[in-house]
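> Sequence and predicted structure below; questions after.
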Amino acid sequence: MYYGYYGYYFDPTYFLILIAIAISGIASMKMKSTFLKYTRVSSRLGLTGAETAKRILESQGIYDVQVVHVAGELTDHYDPRTRTVNLSDPVYASTSIAAVGVAAHECGHAVQDAVGYVPLQVRGAMVPVVNIGSSLSWPMILIGVFLSQGRLISLGIVLFSFSVIFQLVTLPVEFNASHRALRLLESTGILIRDEVNDTRKVLTAAALTYVAATIGSLLQLLRLLILFGGRRRDD
């Protein structure tokens, strides 16, 4: 038999979930506070996020990627399918250090795509599998627990692990994009050295959210393995 709990009233593995929530909350607060701080600091050159993105792309000979405005806050992303750098409300038309940094980071992904950066390609190839896994993993685990079917639970854990692997692959992609962004901001003269250091703080805070998400996924996987990994599997 499989049991999704320890005893009737207390499951000590919930501490893993609480740790994950705490880490995610701290990273999110750090990101928001750092971004807000540097949205109040204008860059000396005065380029907007959109102008920054266009200048960086042109400096790298990338002319088939469009810079577009999207609604929302911190919804910025690069979409390799549509070849667009999508910049959010606080970034697209802002001249702040934070906006310039975020725009440059997304251009870093466009540069990765242009040069065939392998981790980005691996992450892109994983998306369909991860989408399926994230949709089916928990239903399969719960059905397996309800029916006492170990194989279903094991398959659900395997599907969930795809999301964990995706998070791990995402880390070098994001760190590399930020490294490219900082180098390009300085080499193109968009920011001077002290401004680059301030932008590094913004991008480092953003990177911490990806680290927190990865830790959260690992802790969740660890919890599943503790609950079910050592149990007897059905033949």
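Arrived safely, thanks for sending. On a predicted model such as this, the values are computed, not experimentally measured, just so you know. Numbering: from 1, shown residues only.

> contacts, neighbours, all on C-alpha from now
Will do.

> The protein: strands as residue ranges?
For the chain, strands defined by DSSP state E occupy the ranges 66-69, 77-79, 84-87.

> Can you pull out the residues in contact with the last one?
What it means is strand 84-87. With contacts defined as C-alpha atoms under 8 Å, 6 or more residues apart in numbering, strand 84-87 is touched by 49-50, 53, 65-70, 75-79, 103, 106-107, 110.

> Spit out the contact partners of residue 215.
Shown in contact with residue 215 (C-alpha under 8 Å, 6+ apart): residue 20.

> what's the answer for residue 141, then?
Shown here is residue 141, whose contacts under the criterion C-alpha under 8 Å, 6+ apart are 152-157.

> Now render these as JSON lines, adding neighbour count and distance to residue 131.
As requested, these are arranged in JSON lines below (neighbours: other C-alpha atoms under 10 Å; distance: C-alpha to C-alpha, whole Å):
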{"residue": "152", "neighbour count": "21", "distance to residue 131": "18"}
{"residue": "153", "neighbour count": "27", "distance to residue 131": "18"}
{"residue": "154", "neighbour count": "20", "distance to residue 131": "18"}
{"residue": "155", "neighbour count": "17", "distance to residue 131": "15"}
{"residue": "156", "neighbour count": "23", "distance to residue 131": "13"}
{"residue": "157", "neighbour count": "22", "distance to residue 131": "14"}
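
> What is the nearest of the residues you listed to residue 210?
Nearest to residue 210 among the contacts of residue 141 is residue 157, at 21.6 Å by C-alpha to C-alpha.

> Apart from its neighbours in sequence, what residue is nearest that closest one?
When the adjacent residues along the chain are set aside, residue 157 lies closest to residue 137, with 6.5 Å between them (C-alpha to C-alpha, 6 or more residues apart in numbering).

> The residue nearest to residue 224 when sequence neighbours are not counted and residue 120: what is the separation?
Leaving aside its chain neighbours, residue 224 sits nearest to residue 157 (7.0 Å; criterion: C-alpha to C-alpha, 6+ apart). Taking C-alpha to C-alpha, to the nearest Å as the measure, residue 157 falls 25 Å from residue 120.

> Residue 99 is in contact with residue 90, correct?
Yes: with contact defined as C-alpha atoms under 8 Å, residue 90 counts as touching residue 99 (6.8 Å).

> These two: who's more crowded?
Under the neighbour definition other C-alpha atoms under 10 Å, residue 90 and residue 99 were set side by side, and residue 99 has more, 32 against 22.

> contacting residues for the residue nearest to that one when sequence neighbours are not counted?
Leaving out its chain neighbours, the residue that sits closest to residue 99 by C-alpha to C-alpha, 6+ apart is residue 91, at 4.4 Å. Each residue near residue 91 by C-alpha under 8 Å, 6+ apart is listed here: 48-50, 98-100, 102-103.

> for comparison:
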Amino acid sequence: MEAGLDNALLWILILPGMILGGLAQTWVKGAVSRFSRVPLSQGLTGAQVARMVLDSKGLRQVRIEPVRGVLSDHYDPRSQVLRLSEPVYGASTIAAAGIAAHEAGHAIQDAEDYAPMEFRTAIVPLVKAGSSIAPLIFFGGLLIQSPAVMWAGAILFGASSLFALVTLPVEFDASRRALNHLQGLGILRGEGEMDGARKVLRAAAWTYVAAAVAAIGSWAIYLLMSRRR
């Protein structure tokens, strides 16, 4: 009976992240695909949009480079480089404008020492260590039947969950900044274009929500197993 309850609890912890993750990925791919076919009335490419947003905040030192892949767009705070995927860098579409402005929003966060982003950057080494070493420590403790070692692995794994949670305000804030700049700088015109960018960024935000739910669920499983032992 107890084993059955444990199995049911494990599924309760795992399923929400799996379901949300699948739905979020489908949603974001659908939104990006749809609005990647809608041209931007201003005729600006993603790279030009990002440049306009950055320059409006005096961030001319931030470079913009193309990078291979799809949805591989990101800002590197260490080298102050904004990297846009090839479908975004040279495209003149609603989706490209929204994604480019979002990544520029991260560069602005970095320049303004936005606290959640600073904290997220600071814990990256811990997260990398946690994601690679924590499972080894945890299952090593399980193998030698040491609850203390298992708890150490479970707590270290929690860094990934903390990172996923801190990512939420960072990403939501970047999207808010993006929409404000797209409208304020006249990059998007009319409610139709703004609504398209809003849908793309909203769909992308749900991928981070799904990741946070999945991370918390995984961490809860580690903690549950440690407590059972």
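Now that the structure is in, tell me what you want to look at. Owing to the predicted nature of the structure, the values given are computational and were not obtained by experimental measurement.

> Any idea what the TM-score is?
Between these two chains, after superposing, the TM-score reads 0.94 (TM-score structural alignment, normalised by the length of the second structure); 225 aligned residues with a C-alpha RMSD of 1.4 Å.

> And residue 94 of the second structure? What does it align with in the first structure?
Aligned counterpart of residue 94 of the second structure in the first structure: residue 97 (TM-score structural alignment).

> any idea how far residue 3 of the second structure is from residue 10 of the second structure?
For residue 3 of the second structure, the distance to residue 10 of the second structure (C-alpha to C-alpha) stands at 11 Å.

> Show me which of the two is the more surrounded one.
Higher neighbour count among residue 3 of the second structure and residue 10: residue 10, with 17 against 8, using other C-alpha under 10 Å.

> Spell out for me which residue occupies the centre of the first structure.
For the first structure, the residue lying nearest the average C-alpha position, counting by C-alpha atoms, centre = their mean, turns out to be residue 210 (4.5 Å).

> corresponding residue for that residue in the second structure?
Residue correspondence to the second structure (TM-score structural alignment): residue 210 of the first structure is matched to residue 208.

> Ok, residue 227 of the first structure next?
For residue 227 of the first structure, the residue aligned by TM-score structural alignment is residue 225.

> Count the residues that sit near residue 225 of the second structure.
Other residues lying near residue 225 of the second structure total 18 when counted by other C-alpha under 10 Å.

> How about residue 36 of the first structure?
By other C-alpha under 10 Å, neighbour count at residue 36 of the first structure equals 14.

> Please apply the same query to residue 199 of the second structure.
Each residue near residue 199 of the second structure was counted by other C-alpha under 10 Å, and the total is 19.

> Excluding chain neighbours, what is closest to it?
Once flanking residues are discounted, residue 199 of the second structure sits nearest to residue 31: 6.8 Å by C-alpha to C-alpha, 6+ apart.

> tell me the contacts of that neighbour?
Contacts of residue 31 of the second structure (C-alpha under 8 Å, 6+ apart): 199-200, 203.

> tell me which of these is nearest to residue 122 of the second structure?
Minimum distance to residue 122 of the second structure across the contacts of residue 31 of the second structure is 27.0 Å, recorded for residue 203 (C-alpha to C-alpha).

> Go ahead and confirm the closest one touches residue 21.
No: using C-alpha under 8 Å, residue 203 of the second structure makes no contact with residue 21, being 11.5 Å away.

> Surely the residue nearest to the centre of the first structure and residue 171 touch.
Yes: under the criterion of C-alpha under 8 Å, residue 210 of the first structure is in contact with residue 171, at a separation of 6.6 Å.

> tell me, how many neighbours does residue 146 of the first structure end up with?
Applying other C-alpha under 10 Å, we find 14 residues neighbouring residue 146 of the first structure.

> how big's the offset between the longest helix along the first structure and the second structure?
In the first structure, taking DSSP state H as the definition, the longest helix is helix 150-187. Superposed on the second structure, helix 150-187 of the first structure shows a mean distance of 0.5 Å to its aligned residues (mean C-alpha distance after the TM-score superposition for the first structure).

> So which residues of the first structure form helices?
Counting by DSSP H, the segments of the first structure that form helices are 14-39, 49-59, 89-92, 97-115, 118-147, 150-187, 193-224.

> Dump the ones you listed into CSV; add distance to residue 231 of the first structure as well.
Converted to CSV, the helices of the first structure look like this (distance: least, C-alpha to C-alpha, whole Å):
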stretch, distance to residue 231 of the first structure
helix 14-39, 19
helix 49-59, 53
helix 89-92, 50
helix 97-115, 43
helix 118-147, 12
helix 150-187, 8
helix 193-224, 11
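
> hmm, back to that, can you tell me which of the contacts of residue 91 of the first structure is closest to residue 167 of the first structure?
The shortest distance between residue 167 of the first structure and any of the contacts of residue 91 of the first structure, using C-alpha to C-alpha, involves residue 102 and amounts to 20.1 Å.

> Please give me every residue in contact with that closest one.
By C-alpha under 8 Å, 6+ apart, residue 102 of the first structure lies in contact with 49, 76, 91, 203.

> same question, residue 229 of the second structure
Residue 229 of the second structure makes contact with residue 147, according to C-alpha under 8 Å, 6+ apart.

> what about it, distance to residue 52 of the second structure?
Between residue 229 of the second structure and residue 52 of the second structure the distance is 56 Å, computed by C-alpha to C-alpha.

> repeat for residue 185 of the second structure
Per C-alpha to C-alpha, residue 185 of the second structure is found 8 Å from residue 52 of the second structure.

> These two: who's more crowded?
residue 52 (21 against 14).

> Give the aligned equivalent of that one in the first structure.
With TM-score structural alignment as the matching criterion, the partner of residue 52 of the second structure in the first structure is residue 55.

> residue contacts, its match?
Taking C-alpha under 8 Å, 6+ apart as the contact definition, residue 55 of the first structure lies against nothing.

> correct me, but residue 188 of the first structure touches residue 54?
No: no contact is recorded between residue 188 of the first structure and residue 54 when judged using C-alpha under 8 Å, the distance being 11.8 Å.
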